[in-house]
Every structure is written in structure tokens, then in C-alpha cells.
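Chemist: Model the structure of this input:
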Amino acid sequence: MLADTEEAVRGPDLVNAGSLGVESGAGSTPRRSPRLPIVERLDHWLRLLVEGAAAALVVAEIVILFAGVVARYVFQSPLVWSDELAGILFLWLSMLGAVAALRRGDHMRMTGLVTRVRPATRAFLEALAVAAPLAFLILILPEAIDYANEESFIVTPALEISNAWRAAAIPTGIALMMVAALLRLFRLPREIGWRPVMGAVVVTLVVAACFWAAGPWLKPLGQINLLIFFVGLVATCVFTGVPIAFAFALSTFAYLALTTSTPMLVMVGRLDEGMGHLMLLAVPLFIFLGALIEMTGMARAMIQFLASMLGHVRGGLSYVLIAAMYLVSGISGSKIADMAAIAPVLFPEMQKRGAKPGELVALLAATGAQTETVPPSIVLITIGSVTGVSIAALFTGGLIPACVLGAMLCAVVWWRYRKEDLSAISKPRAREIAKLFLVALPAILLPFVIRAAVVEGVATATEVSTIGVVYSVVIGLVIYRQFDWSRLMPMLIDTAVLTGAIIMIVGCATAMAWGLTQSGFSQNLAQWMAGIPGGTYGFLAVSIVAFIILGSVLEGIPAMVLFGPLLFPIAKAIGVNEVHYAMVVIFAMGIGLFAPPFGVGYYGACAISRIHPDEGLRHVWGYIAALLVGLFLVAAVPWFSTGLL
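Modeler: Presented below is the predicted three-dimensional model:
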């Protein structure tokens, strides 16, 4: 998976709806190395420094952006420097979050192969997942330092300070990631022994030397190098468990360095461009908001109200699960957070009524794919940032398509539960339902507050998350009286870690997409896609198949950053509305992400539910078929995506 599912069980704050996955342990070996006190001490201080600073930056971003909203909307006196300062701090947050993610082993990675090999091979692959990123960091650090020096001559327009204050985040983060990777390499022998660690280091050095020596023979190959580096090398890295961001980065660096005359300073600039986009600042803020709604009891209140409305209907709690995922997804933007907020509340009662564990996890995974377009989805924000499509339009366009897929899932639920025995279930009284509605009302209002703020122009898609955060804090403290202060720091740290993992992928995929564009690949792809038989529907059909496959391998964010800038202009050129196209490819990726045996989202749902993946396999295919029917309806009827625009 893209990260260790055992890690996901710890709570909803660690990984996203879209970033699912975790690092797995390497398996036991008979010999373990002794503890190294110096390494442990250095790692301890690195953790305190990086995680403390990253958590502080999350708080600073919330304060700065919310202050900007208040100053502009309440006092009619905008803070002209707020966005600029937020952008500077965001790059530092992303880099420090990436450091913390590397130290904890939380960068997104595909571990499907790693978990299926014998222990000795698995140990080697776990070490390789650290050695390969370390090689890239060593190679890119001098270029990052040069890039920061070049940026020192630029003065920012609002704050009028040197841009080096911002650009220095890149070499600083890379240097700290090198330290974190080295410390992990020294800690790994305690778990797997020195032999696999040394083997991984030697293999990394040998492969790098072989590519370097082959440089003169590679340059004349032209676009064949795209297959060597962007297919062969990327696939090898991804399937052997190297974090996806570093698989992209290594392949791009090797391609540019060995087959072109492009200065590596340019690659650092593309990393900066991808990681520094201000629209992406919504990512950490919505991740933190998702954690808040679970911690303050808002999610539980919504679910209890829905259960009182539908719990006495055949399959009623399954309908509640579908509706609750729709509502909660619209607040948190994180699939792991969504599932972790809902499953512990609903599953015990559903099992008491006779629901099979496999049926529960199958439906949970299916609703994860269904709600991929419910705003404020991180995938929607990413699409807007890399393609230029209006995020407000994407937020509006995603509501009805998710309802269409939800209706298809409800049809399957009705068929499967049409003979359910409800003789022991009593219908709640109207007074009880009204009481639960009043309790849930502040929580139910949150998604409407968020969307109204964007539509009415009170705040941008980036700033609106701060309104949600402040709203949730006030509601949790004043109304629900449920605010666990001891969880606040871990939530801030987990927000920074997940942000670093996501933004690192965005930056590396941006550099990789730039390399593909410079090679002429995008023009060739455009010509081929434009010539597909069937016009717009032929183009949509090919896109659906391609993104289902991509979603099962790369997951939504890296796939969209890599291929969105290439395919969206083609879609527009042949007459496909960009919002409509976004809904189609997001659902296609979501189905790939949550469909076994390769979809890592399915295993994330299993981890959250504490249900073995094998139990859900027999039940999930009916829901996958329903999702495909819904996807074809959304693709065939553009109005579902554009009717509210």
C-alpha cells in the first residue's frame, strides 16, 4: 500500500483520502544489531526540532489566513502581505513535514510487492526504500543550495524581503531529510540486521554508477529514454517500495542529467513551483479540520442523527454510512479521516444487526470512491492548482456526481437487504429524532458554512478552511464541550507529516511532468488522443480506463499532477467541459484506488475497520459494479457535473 495500514489504525489524522498507505515492518531476522545511543539521541532531537517547528507553522498558517479574512471582510482593510507570508511559511511547512514523514516512514509508497515476498527480500526492500531517497537527496542538495543563492537577488513585492528567506526552505529541508534518512539507516539494523542495509546501499550505488556510465549511449536514443526512465525506472522504484515522490524525483533527475543538457538548477525550480503553489495551502488546513471534527464529536453527532432517521429501515444503517461519508467527506477532505470517523460509530451496531464484516468493509471502501468529488476534496484542490480550472467551479460541480454514485450504491444496498429482519428494531419517537437533530445541527451546518463562504466571496478556497477550523473549535468548546487538548499537538504534527508527504509528491511530479513536456511527449500524446475514434465519448472512455489503472497504482494526487496538465488541454480542445472531465477522471481514479486486489484504498478501509481484506473480496464487486454504472452515467450526461455552475 502507499503506506502501512497498521499506521492508519492509529487514528484519522495520519493519512488522507487519498493518501493511503504506510510503511510496513521488514519482518524479523534472527540477529539484531545493538542499540546505538548516539543515533537514538540525535533522532530524538531531530524529531523534537522538526515536528515542533512544523506544528507551529500549521498554527501560524491558520492565524495568518484567518486574520486576512477578518481584516478584508470585517474591517474592509485587507492585509496585503498575508498571502505572501503564508506562501513563504507554507514552503517551510511542506519541507519540514517531508522531513518528519521520511523520519517516520510515512511517505506514500506502494508496498503490495514488499508485503508478499519472503522476509529476507522484504528486509532488503525496506532498506532500499531509505537508501534510494538518500541517493537523490545527496545529488540534489548542491543544486538546491545554488537555487537558494540565486533567489537571494529577488525581493518579494509585499514584505520587501529577500526571496532567499523562502527558497532556503528547500536546501534546509533536503539537508534535514538526508540526516533523517541516515539515522533511519542506522536504526534499521536493530530490526532487520546489517546485511540487508549494506546490500541496499551497495545496490543503490551500483545502479547509479551503471546509469552514469551509460550516459553517452543513452543520449542518442531520443524519446526511447522516456520508456527507460519514466516507465522502467519509475515502475521499478514504485513496485520495490521506494516512496513515490522519490521514485519520480530519481527518474526525473537521471533523465535530465544523463540525456539532456538541462542544468539541474531548473529541476529545483520545478520542485519549488509545484510545492509552493498557494492553492495547495488548503491541503494542511483541511486535513487539520478533518481531525478537529472527529475530536470535537461533530462527526458522531451527525451520524447519530442520520441513524435515528434511517436505522429502522431495511439496510438503514448502510444508507446512513453512505450519507455520513458524503457529509463528512465534504468537511475533512481526507479519506482515512472520513472512514476513521464513521466506522467506529456505525460498525458495532451494524454487526449487532447481523451485518457481515466483509459486507461492512466493502461498503466502506465503495463510499470512499463515491465521495472523491465532494468538496473540499484534496484531489479537487490539486486539480485546480495544476490545471488552472476554478476550484470554486470544481467544488460546485462535484456535488451532484457524488449523489449519482451514491444512488447506485443505495440500489445495491436495497437489493442485498430487502429481506432483512427488523422485528427487533423499533422506530425512534419524533421527539428523540428532533433532539438528535438539534444536537447535530451545528455539525450539519459546517459544510454549508464552508461552501457559502466560497460562493459569497467571503474567503478563497484556501482561506475558507480557516473559517471551518475556527468554527469547529468554537462549537467543540462551547456547544459539544468536547475538546481534548492532549490530542492537539499530535493532530498538528500528523497534519504536517501528511502535508509534507502529499506536497513532496506534487513537487516531484511537477518536475517530472515538465521533463515529459520538454521531451515533446505531450505534443505526441495530444495528437494521439485527438485522433481517438468516437470523438468526445471515445476520449472519455480511454481516459476512464487509463485513470482506473493509474488510480490503482499511483493514487489520485500524483496521477493528477503528472497527467492533468497534459490531458486537460486536450479535453478542452475537443469540446469536453473541464469540470465535467475532472469529475470523470476523479471517479475513475477513485474506483481504481478502492478496488482490490491492487487498489490501496481498499486495504486502508480494512485497516480502519480491523477486518481482514479477504473477508470483503466476495462482497465488494457488486459495489464496484454500481460505481462503474454511476461513472458511465456521469460521463454520458455532462449536466450532472455542470448543471449547478
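Chemist: Only C-alpha atoms from now on, for both contacts and neighbour counts.
Modeler: Fine.
Chemist: Wasn't S261 part of a helix?
Modeler: No - the assignment for S261, made by DSSP: H, G, I helix; E, B strand; the rest coil, is coil rather than a helix.
Chemist: The residue nearest to F66 when sequence neighbours are not counted and I383, how far apart?
Modeler: Spatial nearest neighbour of F66, excluding adjacent residues (C-alpha to C-alpha, 6 or more residues apart in numbering): T466 at 5.6 Å. For T466, the distance to I383 (C-alpha to C-alpha, to the nearest Å) stands at 21 Å.
Chemist: Tell me which helix or strand the residue nearest to F66 sits in.
Modeler: helix 464-474 (DSSP states H and E).
Chemist: my read: M583 touches G398, true?
Modeler: Yes - here M583 reaches G398: they are 6.6 Å apart, a contact under C-alpha atoms under 8 Å.
Chemist: Need the overlap of contacts for those two.
Modeler: Overlap of the contact sets of M583 and G398 (by C-alpha atoms under 8 Å, 6 or more residues apart in numbering) consists of 373, 641.
Chemist: In the lengthiest helix in the chain, which residues are buried?
Modeler: Looking across the chain with DSSP state H, the single longest helix is helix 37-73. Buried residues in helix 37-73, counted by 16 or more other C-alpha atoms under 10 Å: 43, 46-47, 50-58, 60-62, 64-70, 72.
Chemist: Compute the inter-axis angle for it and helix 464-474.
Modeler: Counting by axes from the mean of the first three to the mean of the last three C-alpha atoms, to 10 degrees, helix 37-73 points 100 degrees away from the direction of helix 464-474.
Chemist: for comparison, sequence B:
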Amino acid sequence: MIATLFLLLFLMLLFAVPVFVALSFSSLMSFSFFSNMNLMVIMQRMLGGIDKFSLISVPFFILGANVMKNGGIANRILIWVRVWVGHLRGGIAFSTEVACMFFGAVSGSSPATVVAIGGLMYPALKRNGYHEGFATGLITSSGSVALLIPPSISAIIYGAVTGVSVGALFMAGVGAGLLYGLFYLWYSAWYAYKNKIPQDKRTSWKERGKATKEAAWALGIPVIIMGGIYGGIFTPTEASGVSAVYAILVSMFIYREMDFKKLLKTCIDSAETTAQVMMLLAAASAFGWILTVGQVPQALGNWLASANVTRVTFLLLTNVILLIAGMFIDGSSAIIIMVPLLYPLSIKLGINPVHYGVIMVANAAIGMFTPPFGMNLFVAQPITGNKMIAIIRGVMPFVLISIIALIIITYWSSLSLFLPRLVYGGMI
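Modeler: The predicted structure follows:
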């Protein structure tokens, strides 16, 4: 049954069948041919996979991200960041990365971050002397930090599949996301110095004050999300609903860049994206259940024990497997497929489940722009107007930088676990 399951899955992925179809069809066929149980069991497992309280936050975070992109919030965040860091060496590139980190802290979506920030910053990077390859690579890769900086939809998915606290995962993503972003800032500064990129004129305190006043309502969203969660005012799920409503009110009644017609279209687009995510999770739930019934995790665990695989080696194998998977499927899909196989083994080796979740999410972030099929590559193409081969060349230095950051995140567990342990104590 397991051999048929994987054979069908890989064949369908090879022929570019949608991931949720590949997962559900391979599960259904394997179960129908090799089990005497009623096929309704598969339907029940699929429904059970999405019948989880933590997943209620997914549609709200997706809606919030789309509202911020269409309602003027993203633009004000970008302007605010630029007046503060634009005068530094590599300031435009700094503005791009820091804006992506801020937008990631209110959206949790990598493609949405590329669209919201990239469309505004790519022309500015070109005008300020940055080479097309660097500008393209930065725009395409910077959005990936949204998967690490909380709230992260990938972290929510990992938490839903494994049962690990989403709040703890959000906290763990702060340290990892900051390190990830700092590597990009360092590379941007080095590139600007090497290529003698001119610096922006330093803005006055009056201009900074004006930009801060304009962006104050926009900057309230991360304060609501993170402050509310860390302050114990509401759960991550409740924070998602509050932030979405707040974004709508700000966009419609304060910035007045969104009317009811635009809101309706934004809601429809968000519903479509949510449906895709939920179908993927439902199919993955059935797939993971069949793996468990087939005792695949147990067999792999026994193999690890007999082979004396250490934590260091296992974490290295995890990164290699997920980086390769990220070349062909999106990061969330890779997490969904690999968690049933790898998570039980990580527990058996004594790896902290919160830290392991951050490692998986970091791999998912890199997979978002890894050639040949990283989603951000395709999102960036209409924004930059470049051919795909040029985009791929542009992102390769950023792939290398991200892998270096990934290695540090993988083997420096305290970086991720400091905040969760500060809040939850011995529970993490």
C-alpha cells in the first residue's frame, strides 16, 4: 500500500498535477486497493484534518493580508520604513527588506508580501542604481521572511498537523525571522558598498514625524497581533480576527482607500486562497493517516535507532529533504507531506517540537523562491517584467545566504526558544 501511495504521488507531482489532487487521489487509490475498510474513512480523515480550532485563524490572516495590500496600509508602512533607513548605505534595499519584515508581521503570506512591497520597490531600486539581477533577487526572496516573522500561516499549518502550540511557534519565529532578515541586510549593505550605490538624502525629523503619523494606524496591526498574544489578552486565533477587522476599518474609514466594492473583491480573492489551503490540509490529513496505518514512521524510527543517527545528522537530513522538496512544491505543501514522516522521528531523538517547527518553516521560506518552481518566482515575474532565467540568476545569491541563516537557526536552538521559554517556562 505504501509503495503504491508514494509511486502515485510522485508520478502525479511529476506531471504537474495540483498537490491537493495528488495527495488525495494517491491516498484514495492506495486505500481502496489494499484495505477492506469503507472508503468513507478517507472522507472522515479529510474532514477531521481541517476540523481544528487553530485553523480558524488562516482565513482571517489571509483576508487581513489582502486588505492591507489593497487598502493603503502596505504603502504607508513602506514609506515609514524608508524615511528612517533610506539614507543608510544600501538604504533602498534596507527599506525593501525591513518593509517585508513589517508586512510579514501583519500578513503571514510570502507571495502577498512580494506583491505588496515588490511592486512599489522594484522601480525604486532600479532608479537608485541597483543592478537588475540584485533588485529582482531581493524582491523575490525578501517576501520569504513573512513565513518566519509571526503570524505565519506555515507555522499555523505545522501546529495544526502536530498539535504544537501556535502561540509558542509564533514566539519562536521572532528570533529566527530577525536573524534571517539581518543576513539580507548585511548582504545588501555589502552590495551597495562594493558597487558604490548612492545614498538617499537624510530625511528631516519633521518628515519622519509626518511619515510616522501617517503610518501610525498601519503600525497598530503588529502591536495588536503580537501584543495581544504575548500579553495574554487573546489567542492567536482571536488575534487573526481582530487584526482583519482592524485592517478593514482602517482601510475604509481612516485611509479611505477601500470601498465596499473593493472589499467584496478582496473577500472573494481571500476565500479562494483559503479554499486552496484547506483542500491541501484535508488531503494531507488522509495521506498522513495512511502513512501511520502503514507504520512508516515506526519503521523509519527503528531504522534510525539501528543506524545510530544522531540529532545533528537528522537535522541535516531534514534540511536536505525539505530544501529539495521546496524546489518542486510550495513550502506549506512540503511541511504537510513531510511532517507525518519526520515529526515522530524528531520526537524520538529528543528534538524540541517548537524548534523543529521553526526549522521546517525556515525551509518552507527558502522553498518559496528556490528554482525551478518556487512560488515567489512566478509572482515576481509580472512585477519585474523579467524573463524567468533572469529571475533565477538573481535569486541564487539570496538562496545561498538563506541557507547559511538556516544552518544557524537549525543548530542554535536558543535563538528560537528564548522567547517561548520566557513566556511558557518549563512547558517548552
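Chemist: equivalent range in the second structure for the longest helix of the first structure?
Modeler: Under TM-score structural alignment, helix 37-73 of the first structure has no counterpart anywhere in the second structure.
Chemist: after that helix, next one along is what?
Modeler: helix 82-104.
Chemist: and that following helix, which stretch of the second structure?
Modeler: So helix 82-104 of the first structure sits over no part of the second structure, by TM-score structural alignment.
Chemist: and that helix with helix 37-73, angle?
Modeler: Using the same axes, to 10 degrees: helix 82-104 of the first structure against helix 37-73 is 160 degrees.
Chemist: Quick one: map G385 of the second structure onto the first structure.
Modeler: Aligned by TM-score structural alignment, G385 of the second structure pairs with R610 of the first structure.
Chemist: So which bits of stretch 105-123 of the second structure are buried?
Modeler: Quick answer for stretch 105-123 of the second structure (16+ other C-alpha under 10 Å): 105-122.
Chemist: still on that earlier bit, give me the mean deviation of the helix holding T466 of the first structure from the second structure.
Modeler: Its aligned residues in the second structure lie a mean 1.5 Å from helix 464-474 of the first structure after superposition (mean C-alpha distance after the TM-score superposition for the first structure).
Chemist: whereabouts in the second structure does that helix align?
Modeler: Taking TM-score structural alignment, helix 464-474 of the first structure hits residues 239-249 over in the second structure.
Chemist: hang on, the earlier thing: and the helix holding T466 of the first structure, how far out from the chain's middle?
Modeler: 21 Å (C-alpha atoms, centre = their mean, to the nearest Å).
Chemist: Ok, stretch 385-403 of the first structure next?
Modeler: On C-alpha atoms, centre = their mean, the centre of stretch 385-403 of the first structure falls 17 Å from the chain's centre.
Chemist: now do the same end-to-end measure for it.
Modeler: 25 Å.
Chemist: so where is that stretch in the second structure?
Modeler: Stretch 385-403 of the first structure maps onto residues 160-178 of the second structure, going by TM-score structural alignment.
Chemist: Let me see the residues that make contact with the matching stretch.
Modeler: 49, 52, 54-55, 145, 148-152, 155-156, 158-159, 229, 235-236, 285, 336, 339, 343, 353-355, 357-358, 409, 415-420, 424.
Chemist: Now intersect those with the helices, please.
Modeler: 49, 155-156, 158-159, 229, 236, 285, 336, 339, 343, 353-355, 357-358, 409, 415-420, 424.
Chemist: buried subset of those?
Modeler: Counted by 16+ other C-alpha under 10 Å, these give 49, 155-156, 158-159, 229, 236, 285, 336, 339, 343, 353-355, 357-358, 409, 415-420 as buried.
Chemist: What residues does P236 of the second structure make contact with?
Modeler: Contacts of P236 of the second structure by C-alpha under 8 Å, 6+ apart are 54, 57, 166-167, 225, 229.
Chemist: Distance of it relative to F134 of the second structure?
Modeler: P236 of the second structure is 36 Å from F134 of the second structure, by C-alpha to C-alpha.
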